[in-house]
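Peer 1: no letters, just coordinates:
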């Protein structure tokens, strides 16, 4: 399955005349998207196991959740991903119909923005895992990488880390399982430490974009 997912992502980029949707940012490349998927698989497994969800359903749904991310519009990539997952599962092996339905429903629901308690535990595990991968060390590294692609200097690092903190706070307010809340708390704490470390060692890090220091800093 992993090979199929990676090859599908790579083909999605290769087949685009423009080089793939937003490929000029590395996190919209096949390699980044596949790495994100694997991160979400690991997180979804952890959440599903601790919260009593079906681990196999959560794992497979996580593997397919962003398979259509590079060749479908954002608004419909979840539905398209569910379609690809169903085609694959129904043509490879002898998976029970109920298993296929659960996986595809979780993939289809992973972009849901409402109350997560309305969804299956497997879909909830997937959504929480998807949000959590964007915070913490991975999210911070990607935000710092983004500075270079936006031709910004390292002095914007604190601002970029603040974006990770805001994203983490949003995720913390939305996740519902105790496992996801615990992971979010630990990841946010580490990002806060890194933000404080930057300010402590680089006095001008918290300066205004123009370069002039804020009042009270000198």
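Peer 2: It's in. Owing to the predicted nature of the structure, the values given are computational and were not obtained by experimental measurement.

Peer 1: make it CA atoms for all contacts and neighbour counts henceforth
Peer 2: OK.

Peer 1: and the helices in the chain?
Peer 2: 2-14, 30-51, 55-64, 77-91, 97-109, 121-132, 137-149, 157-174, 178-201 (DSSP state H).

Peer 1: so of these, which one's packed in deepest?
Peer 2: helix 121-132 (a mean of 28; mean count of other Cα atoms under 10 Å).

Peer 1: quick one: that one to helix 30-51, angle?
Peer 2: 130 degrees (axes from the mean of the first three to the mean of the last three Cα atoms, to 10 degrees).

Peer 1: second structure follows, compare the two:
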């Protein structure tokens, strides 16, 4: 394959790396794969990024920047929080490697942007100063934890989602109802529940609790 003759930018490198990560996860992101996809040599890539860790971080920053920017200015804080939370859920579903990277390097700009986006809107809601740090931490942990688990589950399932849920629900209904009464009641809802709707319901529960702090 002939070498590229146009310029190589960090933006293009990050975009290509994101595609490799989406297709095959972190194991698929190698500098050899990058040189093949970009039709260039190692030196041209190392001119822009130092190593795989820096490239993962840059790709994560790019994904999260698309989530935290663009929320319409002036949107009511509670609705803006719901929007940001859903955008994070969808972004991690589309790019499951992002969740692991955020946990690995919490000092990077991506996680700081998430905290700023959520914390500033909690402040706008009037959450007391002595409670806002805990409130923001709890909400961020819920959002990232559930989004990450949802993305992992989606990729572990070997069957259609509805078939997978029906199978789990069938297992639940076979459990001892005296020992697991709630699980038996939940089995019916499990078959047809919507992951995004359930996630957003959890965000609303958090916001309802946070509202009592004011």
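Peer 2: Happy to help now that I have it. Just so you know, these numbers come straight off a predicted model, no measurement behind them.

Peer 1: can you calculate the TM-score here?
Peer 2: The TM-score (TM-score structural alignment, normalised by the length of the second structure) is 0.34; 119 aligned residues with a Cα RMSD of 5.4 Å.

Peer 1: check which helices and strands the helix or strand where residue 134 of the second structure lies sits against.
Peer 2: According to DSSP states H and E, residue 134 of the second structure maps onto helix 129-156. Counting contacts by 3 or more Cα pairs under 8 Å, 6 or more residues apart in numbering; DSSP states H and E, helix 129-156 of the second structure packs against helix 77-94, helix 97-104, helix 109-124, helix 195-211.

Peer 1: could you point out which element follows that helix?
Peer 2: helix 161-173.

Peer 1: in that next one, what counts as buried?
Peer 2: 165, 166, 169, 170, 172, 173 (16 or more other Cα atoms under 10 Å).

Peer 1: ok, now how distant is residue 190 of the first structure from residue 140 of the first structure?
Peer 2: 10 Å (Cα to Cα, to the nearest Å).

Peer 1: equivalent analysis for residue 87 of the first structure, please.
Peer 2: Distance, residue 87 of the first structure to residue 140 of the first structure, by Cα to Cα: 36 Å.

Peer 1: ditto for residue 161 of the first structure
Peer 2: Residue 161 of the first structure is 6 Å from residue 140 of the first structure, by Cα to Cα.

Peer 1: spit out the residues that contact those two alike.
Peer 2: residue 191 (Cα atoms under 8 Å, 6 or more residues apart in numbering).

Peer 1: surely residue 126 of the first structure and residue 44 touch.
Peer 2: Yes: in terms of Cα atoms under 8 Å, residue 126 of the first structure counts as a neighbour of residue 44; the distance is 5.3 Å.

Peer 1: which residues are in contact with both of those two?
Peer 2: Contacts common to residue 126 of the first structure and residue 44, judged by Cα under 8 Å, 6+ apart, are 58, 62.

Peer 1: the helix holding residue 134 of the second structure to helix 109-124, inter-axis angle?
Peer 2: Going by the same axes, to 10 degrees, helix 129-156 of the second structure makes 130 degrees with helix 109-124.

Peer 1: count of neighbours near residue 120 of the second structure?
Peer 2: 15 (other Cα atoms under 10 Å).

Peer 1: and residue 109 of the second structure, by the same measure?
Peer 2: By other Cα under 10 Å, neighbour count at residue 109 of the second structure equals 18.

Peer 1: wait, what's in contact with it?
Peer 2: Neighbours of residue 109 of the second structure in contact, by Cα under 8 Å, 6+ apart: residue 61.

Peer 1: so how far is residue 134 of the second structure from it?
Peer 2: Taking Cα to Cα, one finds residue 109 of the second structure at 20 Å from residue 134 of the second structure.

Peer 1: how about residue 110 of the second structure?
Peer 2: On the measure of Cα to Cα, residue 110 of the second structure and residue 134 of the second structure end up 19 Å apart.

Peer 1: repeat for residue 65 of the second structure
Peer 2: 24 Å.

Peer 1: thought residue 143 of the second structure was touching residue 85?
Peer 2: Yes: with contact defined as Cα under 8 Å, residue 143 of the second structure reaches residue 85; the gap is 6.3 Å.

Peer 1: hey, what's in contact with both of the two?
Peer 2: In contact with both residue 143 of the second structure and residue 85: residue 203, using Cα under 8 Å, 6+ apart.

Peer 1: so for those two, which sits in the more crowded spot?
Peer 2: With neighbours defined as other Cα under 10 Å, residue 143 of the second structure and residue 85 compare such that residue 85 has more, 26 against 20.

Peer 1: as CSV, the helices and strands packed on helix 129-156 of the second structure with distance to residue 42 of the second structure would be great.
Peer 2: Formatted as CSV, these follow (distance: least, Cα to Cα, whole Å):
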stretch, distance to residue 42 of the second structure
helix 77-94, 28
helix 97-104, 24
helix 109-124, 26
helix 195-211, 41
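
Peer 1: nearest to residue 60 of the second structure, of these?
Peer 2: Nearest to residue 60 of the second structure among those is helix 97-104 (5.7 Å), distances taken as Cα to Cα.
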